[in-house]
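Visitor: sequence unknown, structure follows:
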């Protein structure tokens, strides 16, 4: 049997770890379960990552990079600030299946006790908020928006989405996609018009 390249094997382990986190939460992830899913030994997991905690941090680091690449792609599209802001808020929002809110909510809870994970998540969170601030500021400069405090508006809008995400993910059925779209649209209107 041919051995896989180190980078390929590490990526497989990270992907399997992320899936286990989605399925069971961080507290329910065991190296043995990841190894079983990949038909490898747990020793191979520890060889590549040292500890289960290091693997989890790496898994979230990679998930963060994927999310930030999606954000960069959206920002690079160009166009009017209001159109781009709407697209970014939709991407960030809880009804976008690509955003992985279940994963991020799980990570936020774990980050209260893990400073490395907290740093990874803060980087992601700050980058999204910075993008919203930039788009609002751009819209103010071009006359599309009226807003005296772009940073405050960005925090209020993304915080609304954060709260709605908890409702959508943890309280299934309590808030619909239409509710989210309507409430975010109303908040944007109040903040920026």
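Guide: Yep, it's here. Predicted model, so just to flag it, every value in this text is computed and none were measured.
Visitor: alpha carbons only for contacts and neighbour counts from here, please
Guide: OK.
Visitor: residue ranges for the helices of this protein, please.
Guide: Assigned by DSSP state H, the chain shows helices spanning 6-24, 31-38, 42-49, 52-76, 81-92, 101-111, 115-141, 150-170, 177-192.
Visitor: here's the one I want to compare it with:
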């Protein structure tokens, strides 16, 4: 306690202004001394505990920044890769749907074409069948009218062919001319015929 009082007395005796200047000089000298020491250690390459700690901290910060940067890049790459894959899958899905649609349309067109071809073929075959039956009926009609009679077998064949002619779509001259004229002919029963005059056909 007495030492403190003594110090205050001495400061008053020395002068408060002078004491302040001394304090400033001492602080400045300490600061300059520290800067000079740091400079000298840096020039001479002397590592202090503080510089080593600071260097280690800087290395850790640099490593963390690098790791964060690498992780960010990896995440961006994965996100971009995922987007590209999804985009590719989407485009493939669209392409597959378009191909299926084209194939279905092509198949539908082929079926339609085949159906038309079959219909045309059937019509052509029917027309040929009708023409063939008509020609045969006319030929038989001519033979019967030239000889002036018809046999039971001939009449039966003529009428069965007429039914097939009608079933194939022909019915114009058969009912109007051929059948009436053949039916109006006399029926001759050959010797040894299985048909009798009374029973007819």
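Guide: Alright, I've got the coordinates. Every value quoted in this text rests on a predicted model; they were computed, and no experiment measured them.
Visitor: overlay the chains and give the TM-score.
Guide: Remark: TM-score between the superposed chains equals 0.21 [TM-score structural alignment, normalised by the length of the first structure]; 63 aligned residues with a C-alpha RMSD of 5.1 Å.
Visitor: for the helices of the first structure, give me TSV that also has mean neighbour count.
Guide: Conversion of the helices of the first structure to TSV gives the following (neighbours: other C-alpha atoms under 10 Å):
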stretch	mean neighbour count
helix 6-24	17
helix 31-38	16
helix 42-49	15
helix 52-76	17
helix 81-92	19
helix 101-111	18
helix 115-141	18
helix 150-170	18
helix 177-192	15
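Visitor: helices of the second structure, start to end?
Guide: With DSSP H as the criterion, the second structure has helices spanning 2-14, 16-44, 49-147, 152-167, 173, 179-183.
Visitor: reformat those as JSON lines; add mean neighbour count.
Guide: Output for those, formatted as JSON lines (neighbours: other C-alpha under 10 Å):
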{"stretch": "helix 2-14", "mean neighbour count": "11"}
{"stretch": "helix 16-44", "mean neighbour count": "12"}
{"stretch": "helix 49-147", "mean neighbour count": "13"}
{"stretch": "helix 152-167", "mean neighbour count": "16"}
{"stretch": "helix 173", "mean neighbour count": "12"}
{"stretch": "helix 179-183", "mean neighbour count": "15"}
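Visitor: could you measure from residue 188 of the first structure over to residue 161 of the first structure?
Guide: 12 Å (C-alpha to C-alpha, to the nearest Å).
Visitor: next: residue 44 of the first structure.
Guide: From residue 44 of the first structure to residue 161 of the first structure the distance is 39 Å (C-alpha to C-alpha).
Visitor: repeat that for residue 177 of the first structure.
Guide: In terms of C-alpha to C-alpha, residue 177 of the first structure sits 12 Å off from residue 161 of the first structure.
Visitor: same thing with residue 32 of the first structure?
Guide: According to C-alpha to C-alpha, residue 32 of the first structure stands 36 Å off from residue 161 of the first structure.
Visitor: equivalent analysis for residue 182 of the first structure, please.
Guide: In terms of C-alpha to C-alpha, residue 182 of the first structure sits 12 Å off from residue 161 of the first structure.
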